[in-house]
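Asks: Just to be clear, the model below is a prediction. Sequence and coordinates:
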Amino acid sequence: MEIKDLSINEDILNLFNYTLNDDAKATVKSLLLKPLETKEKILYRQQVIKGFLENISLFETYSYSRIDFRQVYIFLQSFDDEEFLEKGLKLKLHFSKQKHSDYRSRCVQLIMLFHRLHNHYIKRIVTAPFPEEYKNDIRLIDDFLNSFKLDYYENLIRSNKFGVKHIIQIINLISVKKRKKEITAFQDAYTLFEAYISIAKGIRQHKFVFPEITGKQVALTQFYHPLLANPVKNSFEANNNVILITGPNMSGKSTLLKAISICIYLGNIGFAVPAQGAKIPKYDNISVFINLNDDLQSGYSHFMTEIINLKKVVELSGTDKPHYAVFDELFRGTNIDDALEISKTTLKGLLNFKNSLFFVSSHLHQLTEMEEIQDGSIATYYLDCNLKESTPAFTYELKPGWSDIKIGRILFEKEGLNELLQHKHTLS
């Protein structure tokens, strides 16, 4: 996967991060960055998240003390029999105020936290919408919390009757669970549980929709870039495997390609997407090259980096596995004659990989004269731009075909550079 230009880790993560602790946030990040191998796994994750969305009213007020949560987790993770089940523990708890206070506060903190999580959320969750496999995770969490007899101990704590024997009972129970590795299993399951709550909250907050996972068809209705405050929404359907996007500078080509690619990527990891409706195939590889710079560390020039990236995509596409790739302003790192010639070769060649989908944006208007474009083998789209009193007004609307507006020349002339450059200065 080549997705760094989509800023998944830096920006898209924030759309789904409603977590209350670092472990859950790291899990959301892991789910966002880890590709899924099969369509079945995509649909499974969709169903899990939909299960949380069905229960979303339950989690609207989901909260707990972050300090208590972290301290309880550290206590369970670092629990050791030699430290907590030492010889003569009962006597030490009776005669050492410091040890009694320490052990009691740890147990009370655990009971009160678990009681809140269990009674407010886990016991009330409706499991019917979840896939059977994930229901097992919910049962694991429920069984673990149930085993602590939370209502019984919580009542003792509130009535100030939680004594030494109860502390020892809790310590012994934790010891057993530690040896059986139940604590690790619970913490892993609950961290994932909270990550899914967070993702569901993000999807509801931003009104994303789950795509239909199709065979080859890509169709996006009213899709948009989710990081824009007031995005222009477009609709698009791919009936060709090679699509050329044209349009002047500042018309929004890069943003459009990012918006489409974010939908494709999120759909392929089982997340909902920023659109009103979507049909998206399962792709084995996704490569997005938009913010391309010279690779100085590897010693590659801008143009050589483009060549290497294209070669990787072609080799992957040659395996007959479906590939999605985006090349923004392909071959802008070389002169216009070379760029035109090899762009034509590239566009023609990409037609051979029918299972894949390629987006290529370009300033080279001459490409529209290609036979493959004229006969419709390669689809062309452009972002519209109107002229108002010789001033470009960008609509950011995607339309089939291509634009003949030459923004560079218009702006050049509007700023009076023709006159300035022709003016003769005399030396004083």
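Replies: Arrived safely, thanks for sending. For clarity, every value in this text was computed on a predicted model and none was experimentally measured. Residues are numbered from 1 along each chain as shown.
Asks: from here on, contacts and neighbour counts on C-alpha atoms
Replies: Fine.
Asks: so what's T380 up against?
Replies: Taking CA atoms under 8 Å, 6 or more residues apart in numbering as the criterion, T380 is in contact with 243-246, 373, 400-402.
Asks: could you point out which element follows the helix or strand it falls within?
Replies: Element membership for T380, per DSSP states H and E: strand 379-388. Next helix or strand after strand 379-388 toward the C-terminus (DSSP H and E): strand 391-400.
Asks: ok, structure two:
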Amino acid sequence: MSFGENCCNVLITFHGILIADAMSFKMDAQSYRDLNVFTDGSGSDPIVQLFRWTKTIGGKEMIRDMMGKPSSDIDFLNRRKEAIQYFYDKKIVLEVKAEQLDLIEHYLKFNKAHSRNNILDALVYFIQKRSGSDYYTISSGLLHLIRLLKYLSGFTEILLTEDAPEHLKAIGQRIGQVLELDQLKVARGWNRKRLRFYQLSRLDHACRGKLKSEIKALLLLVYELDAFETISNTARTKGLSFPVYSGANEVKVSLTGLFHPSIDQAVKNNLALEKGENITFLTGSNMAGKSSLLKSLSLAIYLSHLGFPVPATQMETTIFNGLLSTINLPDNLNQGLSHYYSEVKRVKEAVSTLLEQERMFIIFDELFRGTNVKDAFDASLLIISELSHVHNSIFFISTHIVELADELRRFENISFKYMDTFFKEGKPVFTYQLKEGVSQERLGMYIIEQEGIIEIIRQVSKKTIGLSLS
């Protein structure tokens, strides 16, 4: 049974649960790995773990499913965001337990024949089975179901208040429809800790029979509510905020206080990307924080296209049609490809997407690092120069080749930013602050000197000379 379809035919809710339509958001496996959404192979906690404190297994699975389906549907995103934000603002608590839902799920999956619907057969079944595990599975599952029904009958009042967002009202109405089904309405009035044999038989006959799909749909709604509460709690504990979506056609992103939620005491940065400057050329020394900034930015774009809160104090964004990143590009040894050739293929994948999709958000970290400096310079200059003519997407490109800036200044839509580093008392200070301009700091030789590599080589040289003379 399906409920709720808006007038524009772009959003469908099935059993009250938001389902994105064909307006999907393009994001490939490489981008998911770059952001460490589910795993990046490093062993560090993935982003999905930020939302792990659900009360139910179904709620956890619901969040994971949501995170695999970003959307470019502004109506869909606003509806989900508003639902989560309502939980956040009202500090709503869903008082359910994993054990309760697990027992109900186990009961519904119980593959023995359901009880008979007449008193005589019910009595025979009760006499035969009352001491067995089958009877316990049925009775405990139904008792927990009745408790859940009673609780939800009160909880739906929160979802149906006048100021509640439309999606929560739709969930409340759908739950109400299930609660008013005859057998379930009667069961809600029972106050016994144990069911009489004929009550159990009739209710089991209905719940594992004609009402089974309705009860499963009800559980999905509970899991969705659990997901909303969990996401709102993460927003509170991690200092996330709710994005504002722009319906304008021109590309634009404005971020205040951007940070990475997995970094303790992360430095926050402000960033504004607009159509007039839709390409950002990012420089900075080693360890200055370029990759972390790119991951933070990518994560904000990604989470905003889930309808989730984002790691920033404020965010306003155009609705993009996809996010492609190249931050941790692996060597493709199985196919015998060099790192440089893997980079070239990745750039081809990204620009080919532009033939199919407008309003893409594309990130290249250390473009063409896998080749010599001369080829890297020429290739980067060529690619960035050509991308400067594409105005309906945003590009964020980092590099160590600061000399490119002199060649790129002739393009009005390229902005130059760098991660600030300076020396104090002979030692580098990393501020992790994003600033306007091009980095002038060079840390490569400093790091080599600090590691004592030259001294080790000289010691090896002396040892070799000594051995040759002996």
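Replies: Arrived safely, thanks for sending. None of the values given here were measured: they were computed from a predicted structure.
Asks: Just the contacts of T380 of structure 1: which are in helices?
Replies: Of the positions in the contacts of T380 of structure 1, I373 sit in helices, assigned by DSSP state H.
Asks: Narrow the contacts of T380 of structure 1 to those that are buried.
Replies: 243-246, 373, 402 (16 or more other CA atoms under 10 Å).
Asks: Would you convert the residues you listed into a markdown table that also reports distance to A229 of structure 1?
Replies: Converted to a markdown table, the buried ones among the contacts of T380 of structure 1 look like this (distance: CA to CA, whole Å):
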| residue | distance to A229 of structure 1 |
| --- | --- |
| I243 | 27 |
| L244 | 27 |
| I245 | 24 |
| T246 | 24 |
| I373 | 35 |
| W402 | 27 |
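Asks: Which single one of the residues you listed is nearest to P35 of structure 1?
Replies: Ranked by distance to P35 of structure 1 (CA to CA), the buried ones among the contacts of T380 of structure 1 are led by I243 at 24.5 Å.
Asks: Might one say that I260 of structure 1 is in contact with F223?
Replies: Yes - with contact defined as CA atoms under 8 Å, I260 of structure 1 counts as touching F223 (7.4 Å).
Asks: Before we go further, A219 of structure 1 is sitting in a strand, right?
Replies: Yes - judged by DSSP: H, G, I helix; E, B strand; the rest coil, A219 of structure 1 forms part of a strand.
Asks: what's the burial count for whatever residue of structure 2 lines up with it?
Replies: Counting by TM-score structural alignment, A219 of structure 1 lines up with S254 in structure 2. If you count neighbours by other CA atoms under 10 Å, S254 of structure 2 ends up with 17.
Asks: What residues does S254 of structure 2 make contact with?
Replies: Applying CA under 8 Å, 6+ apart, we find S254 of structure 2 in contact with 270-273, 314-317.
Asks: Next: F242 of structure 2.
Replies: Each residue near F242 of structure 2 by CA under 8 Å, 6+ apart is listed here: 81, 85, 308-310, 314-315.
Asks: now stretch 20-32 of structure 1, how far from the chain's geometric center?
Replies: Here the centre of stretch 20-32 of structure 1 is set off from its chain's centre by 11 Å, with CA atoms, centre = their mean, to the nearest Å.
Asks: quick one: the strands in structure 2?
Replies: Residue ranges of the strands in structure 2, as given by DSSP state E, are 11-14, 17-20, 244-246, 252-258, 269-274, 279-283, 314-318, 322-326, 360-364, 394-398, 414-424, 427-436.
Asks: With distance to R236 of structure 2 added, can I get those in CSV?
Replies: CSV is the format used below for those (distance: least, CA to CA, whole Å):
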stretch, distance to R236 of structure 2
strand 11-14, 27
strand 17-20, 23
strand 244-246, 18
strand 252-258, 15
strand 269-274, 20
strand 279-283, 31
strand 314-318, 14
strand 322-326, 26
strand 360-364, 27
strand 394-398, 29
strand 414-424, 28
strand 427-436, 24
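Asks: Out of those, flag the one nearest V124 of structure 2.
Replies: Among these, the nearest to V124 of structure 2 by CA to CA is strand 11-14 (40.0 Å).
Asks: In structure 1, point out the residues matching that closest one.
Replies: So strand 11-14 of structure 2 sits over no part of structure 1, by TM-score structural alignment.
Asks: residue contacts, R346 of structure 2?
Replies: By CA under 8 Å, 6+ apart, the contact list for R346 of structure 2 reads T326.
Asks: and the alignment partner in structure 1 of K345 of structure 2, how many neighbours?
Replies: By TM-score structural alignment, K345 of structure 2 lines up with I308 in structure 1. I308 of structure 1 has 12 neighbours, counted by other CA under 10 Å.
Asks: I290 of structure 1 now?
Replies: Using other CA under 10 Å as the criterion, the residues surrounding I290 of structure 1 number 21.
Asks: how about the spatially closest residue to it that is not a sequence neighbour, what does it touch?
Replies: Closest residue to I290 of structure 1 apart from its sequence neighbours, by CA to CA, 6 or more residues apart in numbering: D328 at 5.0 Å. Counting by CA under 8 Å, 6+ apart, D328 of structure 1 touches 253-254, 257, 289-290, 359-362.
Asks: now for D328 of structure 1: what does it line up with in structure 2?
Replies: Under TM-score structural alignment, D328 of structure 1 pairs with D365 in structure 2.
Asks: Check K388 of structure 1 too.
Replies: By TM-score structural alignment, K388 of structure 1 lines up with K424.
Asks: Compute the number of surrounding residues for that match.
Replies: Neighbours of K424 of structure 2 using other CA under 10 Å come to 8.
Asks: I'd like to know how far it sits from F430 of structure 2.
Replies: Distance check for K424 of structure 2 against F430 of structure 2: by CA to CA, to the nearest Å, it reads 10 Å.
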